[in-house]
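Visitor: With the sequence up front, the predicted model follows.
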Amino acid sequence: MRLVIARCSVDYAGKLTAHLPSAVRLIMVKADGSVSIHADDRAYKPLNWMNPPCSLREEPFEENGAVSRWTVTHSKSGERLILTIEEVLLDHGHELGPDPGLVKDGVEAHLQELLAEHIGTLGEGYSLVRREYPTAIGPVDILCRDATGATVAVEIKRRGEIDGVEQLTRYLELLNRDPLLAPVRGVFAAQEIKPQARVLATDRGIDCVTLDYDALRGIEHEGTLF
């Protein structure tokens, strides 16, 4: 892991273009090659990022007060993040080593296991692709396909709140960059879903499923899709 705090501007060049004006930001470069740019707000969601496989090229650049330029290029799509560095305040690298992974709440983990085993709870014709499908920001609980063959990402919580919808939104943003999976839609599944979370999910085109833990264990009836 490399952490750089620098005054920089950022330009994204791909299917669309985006520009972040000059400001002090945190740049994270991970061992998997991913690069993300963060502000001192927005919780853990980056302002912009590039997922692996990608390459990072650093070179001197002395124009308009800049000292260097970083170009992050995605190896498959050719998309680029261009960071114009004006001042480096901190540049620190540290080897984190292997991570044991997330240890989930017992009921939540069991819900994932049960739903994967009985994926038809989500609808007729659904088929499981994989549990804990890996992404650059963590594993998606369940990746599956619906009756039409379209990809569906499922995030499972015991209590469904706004932060869970935000988490699924980030996964969908990443998964929809993969041409082998896109388009990917989301399903937010929980034993209880808060009204605010349901409203946000609906606004973002994410389906909500209320899961009955006891019914899943006994396979007496299926969850309800809203």
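Guide: Perfect, I can see it now. Residues are numbered from 1 along each chain as shown.

Visitor: From now on I want contacts and neighbour counts done on CA atoms only, so please keep to that.
Guide: Will do.

Visitor: buried sites along the helix ranked longest in the chain?
Guide: Secondary structure of the chain per DSSP state H: the longest helix is helix 162-175. Buried residues in helix 162-175, counted by 16 or more other C-alpha atoms under 10 Å: 162, 164-169, 171-172, 174-175.

Visitor: And stretch 34-49, by the same measure?
Guide: Of all the residues in stretch 34-49, those buried under the rule 16+ other C-alpha under 10 Å are 34-39, 45-46, 48-49.

Visitor: Give me the contacts around it.
Guide: Residues outside stretch 34-49 that contact it (C-alpha atoms under 8 Å, 6 or more residues apart in numbering): 24-29, 50-54, 72, 81, 136, 170.

Visitor: Just want the most central residue of the chain.
Guide: With distances taken as C-alpha atoms, centre = their mean, the residue of the chain nearest its centroid is residue 171 (3.0 Å).

Visitor: Surely residue 87 is within a strand?
Guide: Yes - with DSSP: H, G, I helix; E, B strand; the rest coil as the criterion, residue 87 is part of a strand.

Visitor: before we move on, back to that, take the buried residues of stretch 34-49 and keep only those in strands.
Guide: With strands identified by DSSP state E, the entries of the buried residues of stretch 34-49 that belong to them are 35-38, 48-49.

Visitor: Which member of the residues you listed is positioned nearest residue 87?
Guide: When these are compared for distance to residue 87 (C-alpha to C-alpha), residue 37 wins out at 15.1 Å.

Visitor: show me what contacts the residue nearest to the closest one when sequence neighbours are not counted?
Guide: Across the structure, with C-alpha to C-alpha, 6 or more residues apart in numbering as the measure, the residue nearest residue 37 apart from its sequence neighbours is residue 27 (4.7 Å). The contact partners of residue 27, by C-alpha under 8 Å, 6+ apart, come to 3-6, 35-38.

Visitor: same thing with residue 65?
Guide: By C-alpha under 8 Å, 6+ apart, the residues touching residue 65 are residue 86.

Visitor: re earlier: export the contacts of residue 27 to a markdown table and tack on distance to residue 189?
Guide: As requested, the contacts of residue 27 are exported to a markdown table (distance: C-alpha to C-alpha, whole Å):
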| residue | distance to residue 189 |
| --- | --- |
| 3 | 35 |
| 4 | 37 |
| 5 | 37 |
| 6 | 39 |
| 35 | 30 |
| 36 | 28 |
| 37 | 30 |
| 38 | 29 |
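
Visitor: how about those residues, which pair is most distant?
Guide: Longest distance between any two of the contacts of residue 27 is 14.0 Å, between 6 and 35; criterion C-alpha to C-alpha.

Visitor: Quick check: residue 99 vs residue 123, distance?
Guide: Taken as C-alpha to C-alpha, to the nearest Å, the spacing of residue 99 relative to residue 123 amounts to 35 Å.

Visitor: One more to weigh against that first structure:
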Amino acid sequence: MRLVIAHCSVDYVGRLSAHLPMADRLIMIKADGSVSIHADDRAYKPLNWMTPPCTVKEMTLDEDGDQQTPLILWVVENPKGEQLRITIQKLHHELSWELGEDPGLVKDGVEAHLQELLAEHIDTLGEGYRLIRREYPTAIGPVDILCRDETGATVAVEIKRRGGIDGVEQLTRYLELLNRDDVLAPVQGIFAAQQIKPQARTLAEDRGIRCVTLDYDALRGIESDELRLF
């Protein structure tokens, strides 16, 4: 991980063009080759970024021929020829740190148990569904459940206790990766949770992802104590 705080401007050159004027920003370069530019707001979301694989070339420029004020230009380019051109006017701070291998996200007890129960009762998702495996490994993390529907099509399931937009984005990334595999493609998505926020449901359905609300007690085989007419 390399963190750089600098007074810089950023230009994106590709299918569209975008410009960030000179300002103090955080530039993050990860071991996987991704580069992202952050401001001191917007929570975790970067102002601009380049996903891996990409290359970073650094060069020194002279501003108006003045040797006393050199500019640093970083050219970040992906295989499609798209570029982030980061012009650094002043470097405030730089830190490099080896984080090592990440153990991955450890789910809380309820979420992990939901995954186990849904795998045991996969027909909760629909008649004819068959489990392929839990924690299906991918290059960006394990998919909670991979299964097949009644037609034999592959389905990736992301399970949350409370389903928000972040979970939909996570499943979207898995689907993009899985659909590159000719053996599995086409892969559909199901976003399953005990509670699904309205914004997350809207985003999921807009992306063709089916939402399923899970009843934890029903999966455990516990009868509801709600009053029934019959």
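Guide: Perfect, thanks for sending it. These numbers come from a predicted model, not from an experiment.

Visitor: Can you flag the buried ones in the contacts of stretch 34-49 of structure 1?
Guide: In these, the ones that pass as buried (16+ other C-alpha under 10 Å) are 24-29, 50-52, 54, 72, 81, 136.

Visitor: could those residues go into a markdown table alongside secondary structure and distance to residue 116 of structure 1?
Guide: Shown next, in a markdown table, are those (DSSP: H, G, I helix; E, B strand; the rest coil; distance: C-alpha to C-alpha, whole Å):
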| residue | secondary structure | distance to residue 116 of structure 1 |
| --- | --- | --- |
| 24 | strand | 44 |
| 25 | strand | 40 |
| 26 | strand | 38 |
| 27 | strand | 36 |
| 28 | strand | 33 |
| 29 | strand | 33 |
| 50 | strand | 30 |
| 51 | coil | 27 |
| 52 | coil | 27 |
| 54 | strand | 32 |
| 72 | strand | 37 |
| 81 | strand | 37 |
| 136 | coil | 22 |
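
Visitor: and which of these is nearest to residue 145 of structure 1?
Guide: residue 136 (21.0 Å).

Visitor: which residues of structure 1 fall in strands?
Guide: Taking DSSP E as the criterion, structure 1 carries its strands at 2-13, 17-29, 35-38, 48-50, 54-60, 68-74, 80-93, 127-133, 140-145, 151-160, 184-193, 207-210, 224-225.

Visitor: so where is the longest one in structure 2?
Guide: What that stands for is strand 80-93 of structure 1. Alignment of strand 80-93 of structure 1 against structure 2: residues 83-96, by TM-score structural alignment.

Visitor: returning to that earlier point: separation between the closest residue to the residue nearest to the centre of structure 1 other than its chain neighbours and residue 102 of structure 1?
Guide: Leaving out its chain neighbours, the residue that sits closest to residue 171 of structure 1 by C-alpha to C-alpha, 6+ apart is residue 140, at 6.9 Å. For residue 140 of structure 1, the distance to residue 102 of structure 1 equals 12 Å [C-alpha to C-alpha].

Visitor: Which one of the two is surrounded by more residues?
Guide: residue 140 (21 against 8; other C-alpha atoms under 10 Å).

Visitor: got a list of what the more buried one touches?
Guide: Contacts here follow C-alpha under 8 Å, 6+ apart; on that basis residue 140 of structure 1 touches 131-134, 153-155, 168, 171.

Visitor: In CSV: those, plus distance to residue 197 of structure 1.
Guide: CSV is the format used below for these (distance: C-alpha to C-alpha, whole Å):
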residue, distance to residue 197 of structure 1
131, 23
132, 22
133, 23
134, 24
153, 17
154, 15
155, 13
168, 12
171, 16
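
Visitor: Now the buried members of those residues.
Guide: Neighbour counting with 16+ other C-alpha under 10 Å marks 131, 153-155, 168, 171 as buried within those.

Visitor: Let's have these in JSON lines, adding distance to residue 187 of structure 1.
Guide: Putting those into JSON lines (distance: C-alpha to C-alpha, whole Å) gives the following:
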{"residue": "131", "distance to residue 187 of structure 1": "14"}
{"residue": "153", "distance to residue 187 of structure 1": "6"}
{"residue": "154", "distance to residue 187 of structure 1": "5"}
{"residue": "155", "distance to residue 187 of structure 1": "6"}
{"residue": "168", "distance to residue 187 of structure 1": "8"}
{"residue": "171", "distance to residue 187 of structure 1": "11"}
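
Visitor: for those, which one is nearest residue 201 of structure 1?
Guide: Nearest to residue 201 of structure 1, judged by C-alpha to C-alpha, of these is residue 168 at 9.3 Å.

Visitor: That closest one matches what in structure 2?
Guide: With TM-score structural alignment as the criterion, the equivalent of residue 168 of structure 1 in structure 2 is residue 168.

Visitor: Apart from its chain neighbours, what residue comes closest to its match?
Guide: residue 204 (6.0 Å).

Visitor: Could you report the neighbour count for the one you found?
Guide: 23.

Visitor: shouldn't it be in contact with residue 212?
Guide: No - using C-alpha atoms under 8 Å, residue 204 of structure 2 makes no contact with residue 212, being 10.9 Å away.

Visitor: so what sits against both of the two?
Guide: In the contact map built from C-alpha under 8 Å, 6+ apart, the residues linked to both residue 204 of structure 2 and residue 212 are residue 191.

Visitor: Show me what residue 111 of structure 1 aligns to in structure 2.
Guide: When the two structures are superposed using TM-score structural alignment, residue 111 of structure 1 falls opposite residue 114 in structure 2.

Visitor: and that match, how far is that from residue 137 of structure 2?
Guide: Between residue 114 of structure 2 and residue 137 of structure 2 the computed distance is 19 Å (C-alpha to C-alpha).

Visitor: what does residue 12 of structure 2 give?
Guide: Counting by C-alpha to C-alpha, the gap from residue 12 of structure 2 to residue 137 of structure 2 is 33 Å.

Visitor: now residue 99 of structure 2
Guide: Taking C-alpha to C-alpha as the measure, residue 99 of structure 2 falls 21 Å from residue 137 of structure 2.
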